[in-house]
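In: Using only what follows, build the 3D model:
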Amino acid sequence: MNKIFSQGKLAAFIVAVVLIVDQAIKIWVKTNMFLHQNYKITDWFYIYFTENNGMAFGLEIFAKLFLTIFRIAVVILITWYIARLVRQPKKVKNGYIVCLSLVLAGAIGNIIDCVFYGEIFSESTRNQIASFVPIGEGYANWLHGKVVDMFYFPIIDTYWPDWMPFVGGEHFIFFSPIFNFADASISCGIIALLIFYSKYLNSLSHSEKK
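Out: Here you go, the predicted model:
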């Protein structure tokens, strides 16, 4: 099978699957749960509905509009890079394409929330479950939607011993961020790139400089 076709198809397939799963989960949570409602799956795994205006795992560093535009720019750049890789004569490892595709898919998944959700959903509150609404009647303007998060893994939920200085007696949760499937896709892609393809990235950069 032609390499350009097979690797391009692989990237498109990964992006499509991640987006379908990510959006299906988000839409179900958004239209079936109150804000901050949670379902306990195990002692260390909850489905906990929350929304955030910022980056992955609820971080809020940049203004919302700037962050959305930045995400779109990153998606365009990664898409261009993948297209360039699958078309070059030198063979590119499929695993490398998979990692990049996971990052791309996750970024697109959160962009969809930011761009569209404010316009097509009513607001989620502790007393109201959101529903689809006509465009323009949602809770926010274009590019200002909130990202839906739901996966919560409080693996260790305890208190610091009283004898410890500064934090003694305080509540401690190991891994408290709440995230979504798109965040997980981005994280898995980046971690795999760093673990398995750091040398490959260096070799690619050196070959391009020649």
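In: contacts, neighbours, all on C-alpha from now
Out: Will do.
In: Could you report the separation of Phe49 from Ile190?
Out: Distance, Phe49 to Ile190, using C-alpha to C-alpha, to the nearest Å: 25 Å.
In: and what of Trp28?
Out: Going from Trp28 to Ile190 by C-alpha to C-alpha gives 27 Å.
In: same question, Ile120
Out: For Ile120 relative to Ile190 (C-alpha to C-alpha), the value is 31 Å.
In: ok, now Thr50?
Out: Per C-alpha to C-alpha, Thr50 is found 24 Å from Ile190.
In: Over to Cys99?
Out: From Cys99 across to Ile190, the span is 7 Å (C-alpha to C-alpha).
In: Quick one: neighbours of the nearest residue to His171 once chain neighbours are set aside, just the number.
Out: Using C-alpha to C-alpha, 6 or more residues apart in numbering and skipping the chain neighbours, the partner closest in space to His171 is Tyr159 (4.4 Å). Neighbours of Tyr159 under the rule other C-alpha atoms under 10 Å: 13.
In: ok, now Ala107?
Out: Other residues close to Ala107 by other C-alpha under 10 Å number 23.
In: go on, Leu77?
Out: For Leu77, the count of nearby residues is 13 (other C-alpha under 10 Å).
In: so which strand or helix has it?
Out: Leu77 belongs to helix 64-87 when assigned by DSSP states H and E.
In: Give me the packing partners of that helix, helices and strands only.
Out: helix 3-32, helix 94-112 (3 or more C-alpha pairs under 8 Å, 6 or more residues apart in numbering; DSSP states H and E).
In: Take the ones you listed and write them to CSV, including distance to Val86.
Out: Below are the helices and strands packed on helix 64-87 laid out as CSV (distance: least, C-alpha to C-alpha, whole Å):
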stretch, distance to Val86
helix 3-32, 5
helix 94-112, 8
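In: between the ones you listed, which one is nearest to Asp149?
Out: Taking C-alpha to C-alpha, helix 3-32 is the member of the helices and strands packed on helix 64-87 nearest to Asp149, at 7.5 Å.
In: about what we covered before: can you tell me which of the helices and strands packed on helix 64-87 is packed in deepest?
Out: helix 94-112 (a mean of 23; mean count of other C-alpha atoms under 10 Å).
In: which helices and strands does it pack with?
Out: helix 3-32, helix 64-87, helix 181-196.
In: That helix versus helix 3-32: what angle between them?
Out: Helix 94-112 runs at 40 degrees relative to helix 3-32, counting by axes from the mean of the first three to the mean of the last three C-alpha atoms, to 10 degrees.
In: Could you also give me the structure for this next sequence, so I can compare it with the first?
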Amino acid sequence: MTDFATPAPQLNAPAPAFNAPTTHGPKTLADYAGKWLILFSHPADFTPVCTTEFIAFAKKHDAFAARGAELLGLSIDSHYSHIAWMLNIKEKFGVEIRFPIIADLSMTVARAYGMIQPGASDTSAVRATFLIDPEGKLRAMVYYPMIAGRSVDEIYRLLVALQTADANKCAMPESWQPGDAVIVPPPATAAAALARAGEGYDTVDWYYSTRAL
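Out: As a prediction, the model looks like this:
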């Protein structure tokens, strides 16, 4: 049954507020004001796919931090389970988990963010990732099924693309990488469309122009 009491999170709307216990102490959404936040859920501690994802996030930790982004994990497990799993990853894989993990036993945060997907998971959070900007707006949501691990490199690329688009008032083509040309916003009037060819962009047609940054 669909839970209509909790509205689904919406892109470009304020991210749902939370106040949650984590492995680094209590955390709220307000704690991340002025920074980008990558909030991501996983189904359960001590599971193989989740372990590969956490290792990938941990290895990319410094790259996210260099972009002004914090990492915050979540699963419907206890503090003790999180801590034991973190220690196990360090012992068995040689990777230290330096970011906090929410212990969401009540499923409060998971439900607020739509991490519980009936038909896929009723008691565990699916592989959901949320990119929240420094103003607390939800800028991107990515959901993966339980059986397929997400690409941390793609999440990082998406962060860079959003930041670059914000700074340069542009859009990004498919598989855009830093250094690639970006898309110029299409003209909004017929007169502007007629003038587009002479504006100095790499123009294929009035609606499709690119430029270097």
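In: After superposing, what score do the chains get?
Out: Put the two chains on top of each other and the TM-score (TM-score structural alignment, normalised by the length of the first structure) is 0.24; 84 aligned residues with a C-alpha RMSD of 5.7 Å.
In: picking up where we left off before, which one's more surrounded, Thr50 and Ile190 of the first structure?
Out: Using other C-alpha under 10 Å as the criterion, Thr50 of the first structure and Ile190 rank with Thr50 on top: 25 against 16.
In: how close does that one get to Ile108 of the first structure?
Out: Using C-alpha to C-alpha, Thr50 of the first structure is found at 19 Å from Ile108 of the first structure.
In: what do you get for Ser198 of the first structure?
Out: Computed with C-alpha to C-alpha, the distance linking Ser198 of the first structure and Ile108 of the first structure is 24 Å.
In: my guess is Val18 of the first structure contacts Leu104, does it?
Out: No - assessed by C-alpha atoms under 8 Å, Val18 of the first structure is found out of contact with Leu104, at 9.7 Å.
In: Just the buried residues of the helix or strand containing Arg111 of the second structure, please?
Out: According to DSSP H and E, Arg111 of the second structure maps onto helix 108-112. Buried positions in helix 108-112 of the second structure, judged by neighbour count with 16 or more other C-alpha atoms under 10 Å: Val109, Ala110, Arg111, Ala112.
In: Likewise for stretch 152-162 of the second structure?
Out: Neighbour-count burial for stretch 152-162 of the second structure [16+ other C-alpha under 10 Å]: Val152, Ile155, Tyr156, Arg157, Leu158, Leu159, Val160, Ala161, Leu162.
In: Report the two of these separated the most.
Out: Largest separation among those by C-alpha to C-alpha: Val152 and Leu162, giving 15.4 Å.
In: Take the buried residues of stretch 152-162 of the second structure and write them to a markdown table, including secondary structure and distance to Ile132 of the second structure.
Out: Below are these laid out as a markdown table (DSSP: H, G, I helix; E, B strand; the rest coil; distance: C-alpha to C-alpha, whole Å):
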| residue | secondary structure | distance to Ile132 of the second structure |
| --- | --- | --- |
| Val152 | helix | 16 |
| Ile155 | helix | 12 |
| Tyr156 | helix | 13 |
| Arg157 | helix | 15 |
| Leu158 | helix | 12 |
| Leu159 | helix | 10 |
| Val160 | helix | 13 |
| Ala161 | helix | 14 |
| Leu162 | helix | 11 |
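In: could these go into JSON lines alongside distance to Thr203 of the second structure?
Out: Shown next, in JSON lines, are these (distance: C-alpha to C-alpha, whole Å):
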{"residue": "Val152", "distance to Thr203 of the second structure": "33"}
{"residue": "Ile155", "distance to Thr203 of the second structure": "29"}
{"residue": "Tyr156", "distance to Thr203 of the second structure": "29"}
{"residue": "Arg157", "distance to Thr203 of the second structure": "25"}
{"residue": "Leu158", "distance to Thr203 of the second structure": "25"}
{"residue": "Leu159", "distance to Thr203 of the second structure": "27"}
{"residue": "Val160", "distance to Thr203 of the second structure": "25"}
{"residue": "Ala161", "distance to Thr203 of the second structure": "21"}
{"residue": "Leu162", "distance to Thr203 of the second structure": "23"}
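In: Out of these, which comes closest to Phe130 of the second structure?
Out: Looking across these and measuring by C-alpha to C-alpha, the closest to Phe130 of the second structure is Ile155, at 9.4 Å.
In: and the closest one, how far is that from Thr164 of the second structure?
Out: Note on Ile155 of the second structure: its distance to Thr164 of the second structure, by C-alpha to C-alpha, is 14 Å.
In: angle of the helix holding Leu77 of the first structure against helix 3-32?
Out: Interaxial angle, helix 64-87 of the first structure versus helix 3-32 (the same axes, to 10 degrees): 150 degrees.
In: List the buried residues in helix 64-87 of the first structure.
Out: For helix 64-87 of the first structure, by 16+ other C-alpha under 10 Å, it's 64-65, 67-68, 71-72, 75, 78-79, 82-83, 85-86.
In: possible to save these as TSV with distance to Phe181 of the first structure?
Out: Shown next, in TSV, are the buried residues of helix 64-87 of the first structure (distance: C-alpha to C-alpha, whole Å):
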residue	distance to Phe181 of the first structure
Lys64	20
Leu65	22
Leu67	19
Thr68	18
Arg71	17
Ile72	18
Val75	17
Ile78	19
Thr79	20
Ile82	22
Ala83	24
Leu85	26
Val86	26
